[in-house]
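>>> how does the following fold in three dimensions:
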Amino acid sequence: MIRTYEELLRTADAFTDSRTLIAGVELDLFTHIGKKPATAKEIARRADASPEGVEFLLNALTGMGLLAKSGERYRNTPLSRTYLDTASIQSITNFIWLAGQHWDDWIGLADAVRKGRRPKKRSPPDNPAFRRHFSKALHERSFYLAPKILRPIDLRGARTLLDLGGGAGSYAFALLVKYPELHATIFDRPAAVKVALAEAKRADLSEQVDVIGGDLFTDDYGGPYDVIFYSNVVHIYSPEENRRVLKKIKKALKPGGRLIIVEYFLDKDQAHPPDVSSFNLMMLLFTERGRCYTWQEATAWLKRAGFSRFRRTRVDGKIGILEATLKTARRKKPSPRRR
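Below you'll find the predicted structure:
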């Protein structure tokens, strides 16, 4: 929320820090430094980049607190060594790469508002290389969000889970650790589930995980499942497309099964929370028909699809959880016998 003149100026100028960080990651500067301090010339040679440009960038990153400098040598700070060096298992460089992919689109925001959505020129979502990179990026982000998001979710008694559009499986893996009796199936595009299989092996969860590579609208989800977990997918699609997916979800759930939707839900005024209305602009830029939806809109779809017993949870200023239970078919009363 912007309230003061200083905050207004800071927001207008915030892109400089963002672009500086992204450039450092795109050039792998933090990885080229690694564990040992190095000079700007040494780092430039490893990055195959201009010594002058690298020195300017290293100094800017030092000023931001992401590097430390002693004499002519630069070294990683504990923060950059943990999260920005690709050698670290906690690296989030794929997620920062994704922010860089979005950069050109954000520059065109005013044009998109003026002229409407247009076909995108960047790598298509079904490009396998893009999809692997994208899945890793979201996995890095979800890895840290999972404990907060999953805290209010209770899956005691459930045995089968479908993580629909689950990407690299971040949330499914966290649920498997929390509920060892659970078996998870991850459904996503073929390139994404390959990443999920590798991550499951790395997490020693391969025995509890199956994957299905397919298309959300045309391929079978398997099942029936006790629980379907559906995270951060609704905003990609139009209302009509979301209702189509809900029909398929209904077929894949056991009677009385639960659907858990994790989303960027808008309040009824569609302006709050502010983080979500800002995120909604991304849908204008990055999707063909998607947008963020209100709790009321999503609940109406679910009621129409045969769900009840709704529960809303706002996890933080941006993320919300909407849980619903699939109604069980009512038994017909036997007709009275004629004498």
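
>>> when you work out contacts or count neighbours from here on, use the C-alpha atoms and nothing else.
Noted.

>>> so how far is stretch 39-57 from its chain's centroid?
The chain centroid and the centroid of stretch 39-57 are separated by 33 Å under Cα atoms, centre = their mean, to the nearest Å.

>>> residues in contact with it: which ones?
T20, G24, L27, D28, L29, H32, I33, L58, E72, R73, Y74 (Cα atoms under 8 Å, 6 or more residues apart in numbering).

>>> buried ones in it?
For stretch 39-57, the neighbour count (16 or more other Cα atoms under 10 Å) marks T39, A40, K41, E42, I43, A44, A47, P51, V54, E55, L57 as buried.

>>> farthest pair within those?
Greatest spacing in the buried residues of stretch 39-57, by Cα to Cα: E42 and L57 (13.9 Å).

>>> so which residues of the chain form helices?
5-13, 15-26, 29-33, 40-47, 51-63, 78-83, 93-107, 109-115, 128-150, 170-178, 190-202, 239-252, 274-286, 295-305 (DSSP state H).

>>> just the buried ones out of the contacts of stretch 39-57, please.
Looks like the contacts of stretch 39-57 have T20, G24, L27, D28, L29, H32, I33, L58, R73, Y74 buried, using 16+ other Cα under 10 Å.

>>> columns distance to A198 on top of the contacts of stretch 39-57, output as a markdown table?
Listed next are the contacts of stretch 39-57 as a markdown table, based on distance: Cα to Cα, whole Å:
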| residue | distance to A198 |
| --- | --- |
| T20 | 32 |
| G24 | 27 |
| L27 | 26 |
| D28 | 23 |
| L29 | 27 |
| H32 | 25 |
| I33 | 27 |
| L58 | 34 |
| E72 | 40 |
| R73 | 37 |
| Y74 | 34 |
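
>>> want to put them side by side, so please do this one too:
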Amino acid sequence: MESFNWNPGSLLEMSGYYWKTCTLHTGVKLDIFTAIGSEALSCNEINKKLKVDKRGLTMLLNSLSALELLVKDGKKYSNSLPALTFLSKESPQYLGFMIMHHHHLMESWHKMDKAIIEGKQTRRRSSFSDEERRESFLMGMFNIGMAAAPGLSKELDLSGCKRLLDFGGGPGTFAIHFCL
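From the prediction side, this is the model:
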């Protein structure tokens, strides 16, 4: 196996990667991509739907454009094809729930040093501590399952099976497709 060539540039890139992650998480959490949909909208038009601070929204829209998740043309913003496909709730391929699950997990990762120093956990169990976290986890598992379950269920011959056990499959996505 070839080892990675760590250097100052790659180390600093990794160290600062959080800004991309946090920008993506914020865009999904605020539902920017669904608000824009297949339209090209100005910041004011987007803000009529979101009702947030305009200065902050402008910075977020420009950051999402820098990441090429949004396309900025003059004063209008539109979704890139990947954003429209994976980050808009209108899409059957929406991945936002899993992205929000990752967002909820960040609390424990940014406190990793404290957990190691003190030898104990730094947060409650993320998946079930409140309704938003539970929905993000379960629907995130659904997002992952829907990417594989329909095709896998057609490939497997389950004709001789009388019982199936769905163990750790999130909301039962695989079990539903296998039964179908």
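
>>> can you put the helices of structure 1 in CSV and add distance to R122 of structure 1?
Formatted as CSV, the helices of structure 1 follow (distance: least, Cα to Cα, whole Å):
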stretch, distance to R122 of structure 1
helix 5-13, 26
helix 15-26, 17
helix 29-33, 25
helix 40-47, 25
helix 51-63, 26
helix 78-83, 26
helix 93-107, 8
helix 109-115, 15
helix 128-150, 10
helix 170-178, 26
helix 190-202, 18
helix 239-252, 23
helix 274-286, 10
helix 295-305, 30
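
>>> single out the most deeply packed of the ones you listed.
Most buried of the helices of structure 1, by mean neighbour count (mean count of other Cα atoms under 10 Å): helix 29-33, with a mean of 23.

>>> tell me the residue in structure 1 aligned with R134 of structure 2.
Aligned against structure 1 by TM-score structural alignment, R134 of structure 2 finds its counterpart in R131.

>>> now for that match: which residues touch it?
P125, A191, A192.

>>> list the contacts for the first one?
By Cα under 8 Å, 6+ apart, P125 of structure 1 lies in contact with R131.

>>> coming back round to it: return those of the contacts of R131 of structure 1 that are likewise in contact in structure 2.
Among the contacts of R131 of structure 1, the contacts conserved in structure 2 (both residues aligned by TM-score structural alignment, their matches' Cα atoms under 8 Å) are P125.

>>> any idea how far K120 of structure 2 lies from K114 of structure 2?
Applying Cα to Cα, to the nearest Å, the value for K120 of structure 2 to K114 of structure 2 is 8 Å.

>>> onto which residues of structure 2 does stretch 11-30 of structure 1 map?
Against structure 2, stretch 11-30 of structure 1 falls on residues 14-33 (TM-score structural alignment).

>>> residues in contact with the matching stretch?
The contact list for stretch 14-33 of structure 2 (Cα under 8 Å, 6+ apart) reads 46, 50, 60, 63-64, 67, 79, 83-84, 87-89, 96, 99-100, 103.

>>> so which of the contacts of stretch 39-57 of structure 1 comes closest to R312 of structure 1?
Using Cα to Cα, T20 comes nearest to R312 of structure 1 of the contacts of stretch 39-57 of structure 1, at 38.5 Å.

>>> so which residue is dead centre in structure 1?
In structure 1, the centroid-proximal residue (Cα atoms, centre = their mean) is L138; its distance is 4.4 Å.

>>> and for that one, nearest residue in space, chain neighbours not counted?
F95 (6.5 Å; Cα to Cα, 6 or more residues apart in numbering).

>>> kindly provide the distance from the one you found to P274 of structure 1.
Distance, F95 of structure 1 to P274 of structure 1, by Cα to Cα: 22 Å.
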